[in-house]
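# Dropping a prediction and its sequence here:
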Amino acid sequence: LAMATMDIIQYAGGAPANFLDVGGGANEQQVRQGFEIILSDSHVRAVLINIFGGIMRCDIVASGVVAAARSLGIKVPVVVRLEGTNMELGHKILRESGLNFTVAAGMKDAAEKVVALARASETAPPPP
């Protein structure tokens, strides 16, 4: 999924800075650590979380994303695409968090949204 995600971002006109595969058994802390790793790269203009939850439950990923966003004060746009186990619960967690996530309906939608947001963040003034 990671390589397909990078390919579709390129197809949408973007240039992935990097990728991180949290694997099938990740917990909230590992998702948070993944954010820390990705955001340590100053070239990252937006983050796309693309999950097909078979083994990995979408609600666990969503909880980790919310916890990371709250504790790290993420200043770049975050696009989230969840498909699979507990997807509806994952979407609910994101919606009810009060944080500004962009939820995508599929891989193409996610890629188009993250590329547009990354381009917009390149021209925006730096966050305070």
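That came through, no problem.
# contacts and neighbour counts: CA atoms only from here.
OK.
# which helix is the longest one in this structure?
helix 107-123 (DSSP state H).
# Give me the residues contacting that one.
Outside helix 107-123, the residues that touch it by Cα atoms under 8 Å, 6 or more residues apart in numbering are 5, 8-9, 12-14, 45-48, 50, 76-81, 102-104.
# can you pull the contacts of residue 44?
By Cα under 8 Å, 6+ apart, the contact set of residue 44 is 17, 38, 76.
# Can you tell me the SS state at it?
Counting by DSSP: H, G, I helix; E, B strand; the rest coil, the backbone at residue 44 sits in coil.
# Columns neighbour count and distance to residue 122 on top of the contacts of residue 44, output as JSON lines?
Output for the contacts of residue 44, formatted as JSON lines (neighbours: other Cα atoms under 10 Å; distance: Cα to Cα, whole Å):
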{"residue": "17", "neighbour count": "14", "distance to residue 122": "14"}
{"residue": "38", "neighbour count": "17", "distance to residue 122": "17"}
{"residue": "76", "neighbour count": "17", "distance to residue 122": "10"}
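# Below is an additional structure, to be compared with the one above:
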Amino acid sequence: MVNGAGLAMATMDIIQYKGGSPANFLDVGGGANETQVQKAFELLNSDDKVQCILVNIFGGIMRCDVIATGIINAAQEIGIKKPLVIRPQGTNVEAARKLIEGCGFRMILAEDLEDAAEKAVGLAAIVKQAEAIKVGLQFEGLGL
């Protein structure tokens, strides 16, 4: 059985395995509300070390669609400026995928944790390269 700490470690480990380096980490427990999710995104969005945000949703206690709604609302409220990769897994995963796909923001869905890590590390590398050569970068739907 994997608990929250085990899932967190697995997420950070696979990011490193795929060549990335976790800049920040946040574990939002089952009792999280929309305000807390928004605050988390504000922190991640403002951290210069964060080049891509990977959201690894494990909807056991919290339903995936509820978490997806919180992410979408936070993105609309604060204006996410970083590429966002979301890996939903668990209760109401298909409803969450539909919400994310239809939200109007470019949020990249991943099939599993390995796919999510590959996408997040790849996007972070693109952002880092663009910053190094001082080239503006725009991700569709993110308003960059």
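Here it is on my side, so go on. Quick caveat: nothing in here was measured; it's all calculated off a predicted structure.
# Just the ones of the contacts of residue 44 of structure 1 in helices?
Counting by DSSP H, the contacts of residue 44 of structure 1 place residue 38 in helices.
# Can I get the contacts of residue 44 of structure 1 in TSV including distance to residue 115 of structure 1?
Compiled in TSV, these are given as follows (distance: Cα to Cα, whole Å):
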residue	distance to residue 115 of structure 1
17	12
38	16
76	12
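# Pull out the buried residues from the contacts of helix 107-123 of structure 1.
Among the contacts of helix 107-123 of structure 1, those classed as buried by 16 or more other Cα atoms under 10 Å are 5, 8-9, 12, 14, 45-48, 50, 76-81, 102-104.
# Residue 33 of structure 2 maps to what in structure 1?
Alignment note: residue 33 of structure 2 maps to residue 27 in structure 1; criterion TM-score structural alignment.
# With adjacent residues omitted, what lies nearest to that match?
residue 60 (6.5 Å; Cα to Cα, 6 or more residues apart in numbering).
# got a list of what that neighbour touches?
Neighbouring residues of residue 60 of structure 1 by Cα under 8 Å, 6+ apart: 27-28, 90.
# give the contact list for the one residue sitting closest to the centre of structure 1.
For structure 1, the residue nearest the mean C-alpha position is residue 49 (2.6 Å; Cα atoms, centre = their mean). Going by Cα under 8 Å, 6+ apart, residue 49 of structure 1 touches 78-81.
# circling back to that earlier point, report the separation between the match of residue 33 of structure 2 and residue 68 of structure 1.
Distance, residue 27 of structure 1 to residue 68 of structure 1, using Cα to Cα, to the nearest Å: 12 Å.
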